[in-house]
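Participant: Below are the sequence and a predicted model for it; my questions follow.
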Amino acid sequence: MPNRPHDPFRKPAPWAECATQLVDVAMGRRAADLVVRNGRWVNVHSGEIIPATDVAITAGRFAYCGSDASHAIGEGTRVVDAAGRYLVPGLCDAHMHVESGMVTVTEFCRAVIPHGTTSMFIDPHEIANVLGLEGVRLMHDEACVMPVNVYVQMPSCVPSAPGLENAGAQLSVADVEEAMGWENIIGLGEVMNFPGVASNDPVMAGEIAATMRAGKTIGGHYASPDLGLPFHGYVAGGPEDDHEGTRASDAIARVRQGMKAMMRLGSAWYDVATQIKAVTEEGLDPRNFILCTDDSHSGTLVKQGHMDRVVRHAIQQGLSPVTAIQMATLNTAQHFRLERELGSITPGRRADFLIVSDLASLAIDEVFARGVRVAKGGKLDIDIPAYDYPPAAKKTVKLGKVITAGDFDIAAPHGANEVRVRVIGVIENQAPTRALEADLDVTDGIVCMDRREDVCQIALVERHRGTGGVVNGFVSGFGYMEDCALASTVAHDSHHIIVVGTNKDDMALAANRLGEVGGGVVLFSKGKEVALVEMPIAGLMSDERAEAVAAKAERLVEAMRAMGCSLNNAYMQHSLLALVVIPELRISDVGIIDVTTFQKVDLFV
């Protein structure tokens, strides 16, 4: 007799505890819970596609993979006919931030499960910058009750660049040591303070050492194009992977040094096509390359997909389908020391798999997690209960005063009629910015924007401690042609309020509106609210369904286009303008930051 069908909300028992049961099913002494017949087995260990394969599952794990599983079929066994379709391991996202989806872990899972994602490795450093260790714990505990595998990387850099920004919280070496004992912590999140690693900063060295002692994986983030001694020092410090490469030479350098090259395709980061040439043209071993998303907003998840989108894109760049799937399954599992749990359709592993009708386009018909069908035909097949966050997590936007248009005035040096200023230059589909300069007019002692030359104003409004502080600067690349302002409490990584606008009255309205709703992103034009996505949880995540958030996000994107912004996923670009660990020029609550030298610089040249 088979066991009761496995509950997907209950993690499978450890292999050691159910091995005898798996053996009995494989030998035909016990009936399986589920048998999938006549599939084309995408074997990521051997790199083969094996036709006419049966798979038997019990206790949420694979027990038998072979030519005939009829011996494992009993009275209570559910039998699924794959009818010659492909059996593909469940997809893994090796590096991502749930908060960038604008939704909770629960809603993120609801959105991505139909797209074949059954394992995620999340770094909640966004909520950590607002709520500290307690915020990490909230997302960790939510991740533990999901019907798919959501592993958590302990954030390493909160704030991301000490001395160059002030976040809402700080994490210490002691915090990292504590978190390494939590159930679902898989390793250390991306170590963004790469100068700190190279200079043996005691906090960075301490966190990395604590992770090593715990036997867990250290995530990397080397955002500099310099592959000289600072890069070598960073690798020697311990990070094991990196997703910040944008060139084939970046991927090659990382793999040669024993790191895993993570190639991302998010909502606004398109780094696969250039780096995959290290495999398709230079012939490097694909086992050391991993696919991920990093940042995907809700609109991308609902409309375009998740890891299935990344795998399709990799195939379009010249990878064989099996190799692309390896980079999103087995390679990821091996990197996180989970090869005997995840990443393949082989005995003992968790029964996470897809039934796919076309491999090249990765047309996913059905999704199974822990041996239970969780999605079919692009629709979720189970109910995932909502997860409640405490009230304290929803009261995080503290302005300290009413923001006025005058807060955005930039006074010119005395007597100047024209000034030369530093300008943050947005690069479409990439995280880095350019350090630009522009000559701007001065009227009544105040520096003017130049809409014709696409130079508008950017401001950072402090929101964690209610200081009322505002830092002003200039940005280029959004192309706004109308009076407007976009404000967001999602401002990686310290998550103050970033306001970008062509009209100071709209900028003030936008900032104040976020204070009223507890955070999110809002667009004002000519005194009117045009689009709003409320994100009251830490000012980073909505408490609504993913579909509702995606619809609001789409209205926001359309409104930005109507203002003249043609950038792909411009909101994602907007949200990174305060990320003071990626070159070249950024804004923080400290001032304008040159990330090539990690120093504050004057706005005026």
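Facilitator: Noted; the coordinates are in hand. Quick caveat, the model's predicted, so the values are computed rather than measured.

Participant: switch to C-alpha atoms for all contacts and neighbour counts from now on
Facilitator: OK.

Participant: Can you show me the strands along the stretch 401-550 of the chain?
Facilitator: Shown for the stretch 401-550 of the chain, the strands assigned by DSSP state E, counting those that start in this stretch span residues 418-426, 433-443, 446-447, 455-461, 470-476, 485-488, 497-501, 520-525, 528-534.

Participant: now do the stretch 201-350 of the chain
Facilitator: Counting by DSSP E, counting those that start in this stretch, the stretch 201-350 of the chain has strands at residues 217-220, 241-242, 260-264, 289-292.

Participant: name the helices or strands packed onto the first one?
Facilitator: Applying 3 or more C-alpha pairs under 8 Å, 6 or more residues apart in numbering; DSSP states H and E, we find strand 217-220 packed against strand 185-191, helix 202-213, strand 241-242.

Participant: Show me which helix runs longest in this protein.
Facilitator: helix 546-562 (DSSP state H).

Participant: For residue 82, which of the strands of the stretch 401-550 of the chain is the nearest?
Facilitator: Smallest distance to residue 82 across those (C-alpha to C-alpha): 41.4 Å, for strand 528-534.

Participant: packing partners for that closest one?
Facilitator: On the basis of 3+ C-alpha pairs under 8 Å, 6+ apart, strand 528-534 makes packing contacts with strand 520-525, helix 546-562.

Participant: Repeat the analysis, applying 6 Å as the threshold.
Facilitator: With contacts defined as 3 or more C-alpha pairs under 6 Å, 6 or more residues apart in numbering; DSSP states H and E, the packing partners of strand 528-534 are strand 520-525.

Participant: how far is the strand it packs on from where the chain is centred?
Facilitator: 23 Å (C-alpha atoms, centre = their mean, to the nearest Å).

Participant: Can you get me a residue count around the closest residue in space to residue 168 that isn't next to it in sequence?
Facilitator: Residue nearest to residue 168 in three dimensions, not counting chain neighbours: residue 130, with 4.5 Å by C-alpha to C-alpha, 6 or more residues apart in numbering. Neighbours of residue 130 under the rule other C-alpha atoms under 10 Å: 29.

Participant: Comparison target, given below:
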Amino acid sequence: MQIDLLIEEAFVFNVFIKTFEKKNIAIANEKFYFISEENLRYLQSKKKLNAQGKYIIPGFIDIHMHIESSMIPPSIFSGVALSYGVTTVVADSHEIANVFGLPGMEAFMQETTDLDIFYAIPSSVPSTTPKLETTGGFIGVNEINSLLNHPRVIALGEAMNFKGITDELDSLIRKILKEVQEKKPLMPLEGHIPRVSGEILAKFMYAGLTADHTQQTPESILEKITKGIFLELQKKSITPENIQIVVDHNLYEHVAIITDDIMADDLLAGHLDNNIRLAVECGMPVEEAIYISTYTPARRMGFQDRGAIASGFLADFIIMDNLEKITIESVYKKGKCVHQKDTNITYPPTKPSFPAYFYDSIQCKPLAEADLHISVEGNLDSVICNVIQIQEIGTFTEHVQREVPVKNGRLDWENSNLSLILVMERYGKNGNIGYGLVEHALKEKGAVATTWAHDHHNLMIMGTSTEDILLAQHKVLDLNGGYVVSKRGRLSASCPLPIGGILSDETIYTLGNQLKEVRQAMIDLGYKNTNEIMSFSTLSLPVSPKLKITDFGMMDVHTHAHVPLIEVNQ
């Protein structure tokens, strides 16, 4: 038989027994043809590769991720992901859907990529309801049905509407879940189940959800897995104590390593490979870390043609020269080398082609000083305010109350040791502005503004001075979206995201360095978090505990109750 590539003398990972074996590999027509310890030179091969002393593993599979978090479109993301050994992803593109609806999804799926990109239908656009957050797009039952039969749609994306799932039988998310279960009973249904246990967890499962990717603890890992939930471990869940639970209880069949969100500047240093290294550093045997980044994610999504180096499977694989450090020498997609160490990332020959209106989507008024005047009724010297308290680890927040001074009948937020936060509706629908206060955010006089505000992507500004808030907001409008940081009346960093206010068509090197400057500028203002940009961007995510803000104002994530800025019962 004529084969395309013969690889000899490699240590090949066998996922079925989780060991490396010295083997020769024959590849033909984009698939593995024969893997054997025997000499295969009797096969006619177009090309031979001696891999003596090298390790070969299947291509990594990331089954829960959002391409838009990288802030680049699929055609550019493809080369970046492949350079880190990722050969297949399942993308939940609810960010582009929140901005443009079904046309956004369709634009993504029309892009040509070497990377295999499958899609999970966005189930939460908006993440709650139109009465709680304004979005540009909407995904309902009709839109779900239009996507169900697309050949690259293989799952239902994370269901996030907490109250809609647990307490409202007629909610849109329950209708979507019912529709998918009836039309595609074998389709995996992804969940967003943070800080949930007991009967509430049972309600999520009863609705049909079978996986969770949110931040875990040792206790939640044991409870969720023993009750039947498949866990997808992103970076913030890969801790020594969590990995120890997985190792001690031999839970590898029930977990996968994923990325969920990786920002453009972090993408300069790695993707799923970094999370795999972290799992090994936290105590997981390297063979098991590879197993739960290749075979278990393939099984979870129902792939029958990838996730292993086996006859008939797609020839997606990685050649490594250091096993423990997961050092990638080269990456092969369908038997073709698509990346080699120390070479530049491959980009499409032309920039992505999106409709013109994708580049002109910010319909929001420039802020005026009067918009930052918050009146207080009565002749009071101070009031009690409800405040979003940021944590230094992760994206969860707490709900606290603080006394804030009043000056000349207005909330004196500039002298409160808190940051004022606004979310402005940006789609030209209602002009809403939601107001809130944030603790443990900015320590210096300055502001941060963005249109990359989870998941609705309205325009969000947080600052400690009027001058800086106005400067940052006006600059974001000038850029047609992106991130801007201002300090003491001067712009200190910016990252333009002109495609829908959430994407750039620049290279990852250009974009990553712009975002790196934004991150450093936030740190210079005193922002402290393990991921400053994601922490800020998710202050507007009303499905991530505990207190968040949308263009309708602050809300309790679990109850969906509106939380006023100024506490009325003083």
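Facilitator: Structure received. Keep in mind it's a predicted model, so treat the numbers as computed, not measured.

Participant: Let me have the helices and strands packed on strand 217-220 of structure 1 in CSV, adding distance to residue 16 of structure 1 and mean neighbour count as columns.
Facilitator: Shown next, in CSV, are those (distance: least, C-alpha to C-alpha, whole Å; neighbours: other C-alpha atoms under 10 Å):
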stretch, distance to residue 16 of structure 1, mean neighbour count
strand 185-191, 20, 26
helix 202-213, 24, 18
strand 241-242, 30, 26
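
Participant: Now do the same for the residue nearest to residue 168 of structure 1: its match in structure 2.
Facilitator: Taking TM-score structural alignment, residue 130 of structure 1 has residue 99 as its aligned residue in structure 2.

Participant: is it true that its match lies in a strand?
Facilitator: No: assessed with DSSP: H, G, I helix; E, B strand; the rest coil, residue 99 of structure 2 is helix; it does not lie in a strand.

Participant: how about the helices of the stretch 301-450 of structure 1, start to end?
Facilitator: 307-316, 321-327, 330-335 (DSSP state H, counting those that start in this stretch).

Participant: Grab the nearest non-local neighbour of the residue positioned nearest the centre of structure 2.
Facilitator: Centroid-nearest residue in structure 2, with C-alpha atoms, centre = their mean: residue 261, separated by 2.5 Å. Nearest residue to residue 261 of structure 2 in three dimensions, chain neighbours excluded: residue 69, at 5.3 Å (C-alpha to C-alpha, 6+ apart).

Participant: Give the helix, strand or coil label for that neighbour.
Facilitator: Following three-state DSSP, residue 69 of structure 2 is assigned to helix.

Participant: Format the helices and strands packed on strand 217-220 of structure 1 as TSV; extra columns: distance to residue 261 of structure 1.
Facilitator: Shown next, in TSV, are these (distance: least, C-alpha to C-alpha, whole Å):
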stretch	distance to residue 261 of structure 1
strand 185-191	13
helix 202-213	19
strand 241-242	6
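
Participant: just checking, residue 333 of structure 1 touches residue 343?
Facilitator: Yes: counting by C-alpha atoms under 6 Å, residue 343 is a contact partner of residue 333 of structure 1 at 5.3 Å.

Participant: So which of the two has more stuff around it?
Facilitator: Taking other C-alpha under 10 Å, residue 333 of structure 1 and residue 343 do not tie; residue 343 has more neighbours (32 against 22).

Participant: Looking at the alignment, what corresponds to that one in structure 2?
Facilitator: By TM-score structural alignment, residue 343 of structure 1 lines up with residue 307.

Participant: give the contact list for its match.
Facilitator: Applying C-alpha atoms under 6 Å, 6 or more residues apart in numbering to residue 307 of structure 2 gives the contacts 58, 294, 295, 298.

Participant: please redo it, this time with the cut-off set to 10 Å
Facilitator: Contact partners of residue 307 of structure 2, counting by C-alpha atoms under 10 Å, 6 or more residues apart in numbering, are 15, 57-61, 87-88, 291-299, 313-317.

Participant: likewise residue 345 of structure 1?
Facilitator: By C-alpha under 10 Å, 6+ apart, the neighbours of residue 345 of structure 1 are 41-45, 55, 61-65, 87-90, 330, 351-354.

Participant: which of those residues are buried?
Facilitator: With burial judged by 16 or more other C-alpha atoms under 10 Å, the buried subset of the contacts of residue 345 of structure 1 is 41-44, 55, 61-65, 87-90, 330, 351-354.

Participant: Next, count neighbours for residue 433 of structure 1.
Facilitator: 24.

Participant: What does it correspond to in structure 2?
Facilitator: That one, residue 433 of structure 1, aligns with residue 397 by TM-score structural alignment.

Participant: Residue 524 of structure 2 versus its match, what's the distance?
Facilitator: 22 Å (C-alpha to C-alpha, to the nearest Å).

Participant: So residue 62 of structure 2 is in contact with residue 262, correct?
Facilitator: No: the pair formed by residue 62 of structure 2 and residue 262 falls short of the contact definition of C-alpha atoms under 10 Å, at 11.9 Å.

Participant: Those two: who's more crowded?
Facilitator: residue 62 (26 against 23).

Participant: And residue 281 of structure 2? What does it align with in structure 1?
Facilitator: Per TM-score structural alignment, residue 281 of structure 2 is aligned with residue 316.

Participant: How about the contacts made by that match?
Facilitator: 273, 310, 324, 360, 361 are the contacts of residue 316 of structure 1 under C-alpha under 10 Å, 6+ apart.

Participant: How much space separates the third one from residue 280 of structure 1?
Facilitator: When distance is defined by C-alpha to C-alpha, residue 324 of structure 1 is 11 Å away from residue 280 of structure 1.
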